[in-house]
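Peer 1: Pasting the sequence and the predicted coordinates here, then a few questions.
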Amino acid sequence: MTTACVTPGTLYVVATPIGHLGDLSPRAQAVLAAVDRICAEDTRTSGHLLAHYGIRRPMTALHEHNEATLVDGLVAALRDGAALALISDAGTPLISDPGFALVRAARTAGVPVIAVPGPCAAIAALSISGLPTDRFVFEGFLPAKPAARRRRLQTLATEPRTLILYESSHRILDTAEDLAAVLGSRSVCLARELTKLHEQSVVLPATALPAWLREDTHRCRGEFVLLIAGAPAPEADHGAEAERVLRILLRELPVSSAVRIAADITGARKKELYERALQLAPPGERDAHA
């Protein structure tokens, strides 16, 4: 059964609330009420959401343990004209949630895939973090084992873009300790329980984060997004740049003129440039150019 708001043979990837039930968009409600079947990460969790809106549609559990075995049948249903919706327990499907295999298989089969956008914890946290938003990278969950987690953090420590991580209540304190050890004074925004009753966010140096969590046991509860300021850009090698400019100018100009212009361009000290110019200029030209 399909209605005007959905097209037969189409897979709809529908974002659902990350906490506040009021964040399910009117379009998402209409699509979920109209599709032939809803593929949900956990039918019990999604059942509560759907019941809140009075939506009653057939559901299929689609999660990391069964996705590979169900994909072919779901794609066949789509090719036969069924309209399906894909949802996760919370937020946008595929973002650290199941659904990739289904979407990829649908694309491969030439099935239309339509996004019904909405909440995403990573983007919601980024928008309130106060950290740069022009360039960022989503890393998802770090490895669970301490040694592997630290190795991954050490690899990510040189990433210049704002880094977005997810973390669970079971590992948040251990991860905070690792952030402090690896990142030192780098700014970290911790956002937890976004859109829920006990929503909280704070921006601290990584070294201060473990102590902040320990001050109140409630701060270690819930679902977490960690946003980490990108690695600072390496300081420019002004000496190398000044020498490069000086070498170019010495091809056409006397030493004194080359030094003066190179100093104006690069901001390097004239005395140091002059000494270097005497080393670079051909022996027969040093006195003449000076």
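Peer 2: Yep, that arrived. Numbering: from 1, shown residues only.
Peer 1: drop to CA atoms for contacts and neighbour counts, all remaining ones
Peer 2: Will do.
Peer 1: next helix or strand past the helix or strand harbouring residue 202?
Peer 2: Assigned by DSSP states H and E, residue 202 belongs to strand 200-205. Once the chain leaves strand 200-205, the next helix or strand it forms, by DSSP H and E, is helix 209-214.
Peer 1: What residues sit buried inside the strand holding residue 202?
Peer 2: Using 16 or more other C-alpha atoms under 10 Å as the test for burial, strand 200-205 gives 201, 203, 205.
Peer 1: this is the other structure I want to compare:
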Amino acid sequence: MKFDAIVVGGSFAGLSAAMQLVRARKHVLMVDAGRLRNRFAATAHGFLGQDNRPPADIRADALAQLGRYPTFTLWQDEALTAERRIGGFHLELAEHGSAESTVLVLALGVEDTLPAIPGLAERWGRSVLHCPYCHGFEIGGGPIGILASSPLAAHQGGLLPDWGKTTMFVEPGVTFDDELSAMLSARGVSMETERVVELLGEGHGLHGVRLADGRTVEVHALFAQSKVAIASPLASQLGLELEEGPQGFHIKADMGRTSLPGVFAAGDAASPMHNATLASAAGVMAGTSAHRALIEATLWG
């Protein structure tokens, strides 16, 4: 069977794109491998109407709502390859063989590469965080650390003092210009140049960091900058144009439209800014743009 649209990726961006398309009475296949970036976070925050809910519960509700539309199909599967063919796109899948569609929506997500510090990876999404607006309030005003592994940390440093007393742990080789240094000082950020060698705390909790000189500094949360990579080879297989952001490359998209006609993209893999609300909104734009493309295909062939 050929679908009107295939949506690859079943988190907030993909779900929102699929909703627009099924409501336009289009036959939509969602292919989702289940490796969601937000699987490490116990709850989502700052997402209007969904505040303090587990991401898995939000996704389950969205899938239940999509399932009420007779033109929606979900395959728990991995899309291995994608290619453009006359009249649309052909995907090879790990479990279901293959699928074809007129348009393709990529909500591929990203994978994080974290600083290699003992105790950091297992706390990612819990007490090691990336977004002040997503998790800052829950720190409860306690002491906050920033692991400055890139100049991008200055952006977090300007924000985080509103959530608690902030210490910036500057990694070797990272520097800030005079303007950024003055801003951080004006915001009351303490600067620490001794390297962090270990995170301390029970389970996923955090009560401090140990420095290379043996000192410990109390922090209840640590913000870190990960490097990200698009979590699927489909974008490169299709030859989509990419843009470089502060954390890595993402798919270049305008209202969801990519450099290849008929292919649309949304979510973390198509933006330098990563946030549940932004991903959902981008999915809406990608879904409506894909619908317009389907109309044009009908009109002009």
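Peer 2: Looks like it arrived, so ask away. What you see is a predicted model; the values in this text were computed from it and never measured.
Peer 1: TM-score for this pair?
Peer 2: Scored against TM-score structural alignment, normalised by the length of the first structure, the superposed chains reach a TM-score of 0.27; 128 aligned residues with a C-alpha RMSD of 6.0 Å.
Peer 1: rewinding a little: could I get the buried residues of strand 200-205 of the first structure as JSON lines with distance to residue 139 of the first structure?
Peer 2: Formatted as JSON lines, the buried residues of strand 200-205 of the first structure follow (distance: C-alpha to C-alpha, whole Å):
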{"residue": "201", "distance to residue 139 of the first structure": "19"}
{"residue": "203", "distance to residue 139 of the first structure": "19"}
{"residue": "205", "distance to residue 139 of the first structure": "20"}
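Peer 1: helices and strands around the strand holding residue 202 of the first structure, which ones?
Peer 2: With contacts taken as 3 or more C-alpha pairs under 8 Å, 6 or more residues apart in numbering; DSSP states H and E, strand 200-205 of the first structure sits against strand 187-192.
Peer 1: Give me the helices and strands touching the strand it packs on, please.
Peer 2: strand 200-205, strand 224-228.
Peer 1: 10 Å instead?
Peer 2: Here strand 187-192 of the first structure touches helix 121-129, strand 162-167, helix 172-183, strand 200-205, helix 209-214, strand 224-228, going by 3 or more C-alpha pairs under 10 Å, 6 or more residues apart in numbering; DSSP states H and E.
Peer 1: any idea which of those is most buried?
Peer 2: strand 224-228 (a mean of 26; mean count of other C-alpha atoms under 10 Å).
Peer 1: tell me which residues in the helix or strand that that one is followed by are buried?
Peer 2: Following strand 224-228 of the first structure in sequence order, the next helix or strand is helix 238-250 (DSSP H and E). Judged by neighbour count (16+ other C-alpha under 10 Å), helix 238-250 of the first structure contains these buried residues: 242-243, 245-247, 249-250.
Peer 1: which one of the helices and strands packed on strand 187-192 of the first structure lies closest to residue 69 of the first structure?
Peer 2: strand 162-167 (27.4 Å; C-alpha to C-alpha).
Peer 1: Could you figure out how far that closest one is turned away from strand 187-192?
Peer 2: Interaxial angle, strand 162-167 of the first structure versus strand 187-192 (axes from the mean of the first three to the mean of the last three C-alpha atoms, to 10 degrees): 40 degrees.
Peer 1: one step back: let me know the closest of the buried residues of strand 200-205 of the first structure to residue 179 of the first structure.
Peer 2: residue 205 (9.6 Å).
Peer 1: So that closest one sits against residue 177, correct?
Peer 2: No: if you go by C-alpha atoms under 10 Å, residue 205 of the first structure and residue 177 don't touch, sitting 11.9 Å apart.
Peer 1: A helix includes residue 143 of the second structure, no?
Peer 2: No: going by DSSP: H, G, I helix; E, B strand; the rest coil, the assignment for residue 143 of the second structure is strand, not a helix.
Peer 1: Tell me how many other residues surround it.
Peer 2: By other C-alpha atoms under 10 Å, 20 other residues sit near residue 143 of the second structure.
Peer 1: got the end-to-end distance for stretch 139-146 of the first structure?
Peer 2: End-to-end distance for stretch 139-146 of the first structure, by C-alpha to C-alpha, to the nearest Å: 17 Å.
Peer 1: tally of neighbours for residue 44 of the first structure?
Peer 2: Using other C-alpha under 10 Å, residue 44 of the first structure is surrounded by 13 other residues.
Peer 1: mind checking which helix or strand it is in?
Peer 2: helix 43-52.
Peer 1: And the strands in the stretch 151-300 of the second structure?
Peer 2: 164-170, 190-192, 196-200, 208-211, 216-218, 221-224, 227-230, 242-244, 249-251, 263-265 (DSSP state E, counting those that start in this stretch).
Peer 1: Let me have those in CSV, extended by mean neighbour count and distance to residue 300 of the second structure.
Peer 2: Converted to CSV, the strands of the stretch 151-300 of the second structure look like this (neighbours: other C-alpha atoms under 10 Å; distance: least, C-alpha to C-alpha, whole Å):
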stretch, mean neighbour count, distance to residue 300 of the second structure
strand 164-170, 22, 57
strand 190-192, 16, 61
strand 196-200, 19, 60
strand 208-211, 20, 62
strand 216-218, 17, 64
strand 221-224, 26, 49
strand 227-230, 18, 33
strand 242-244, 15, 29
strand 249-251, 24, 27
strand 263-265, 31, 17
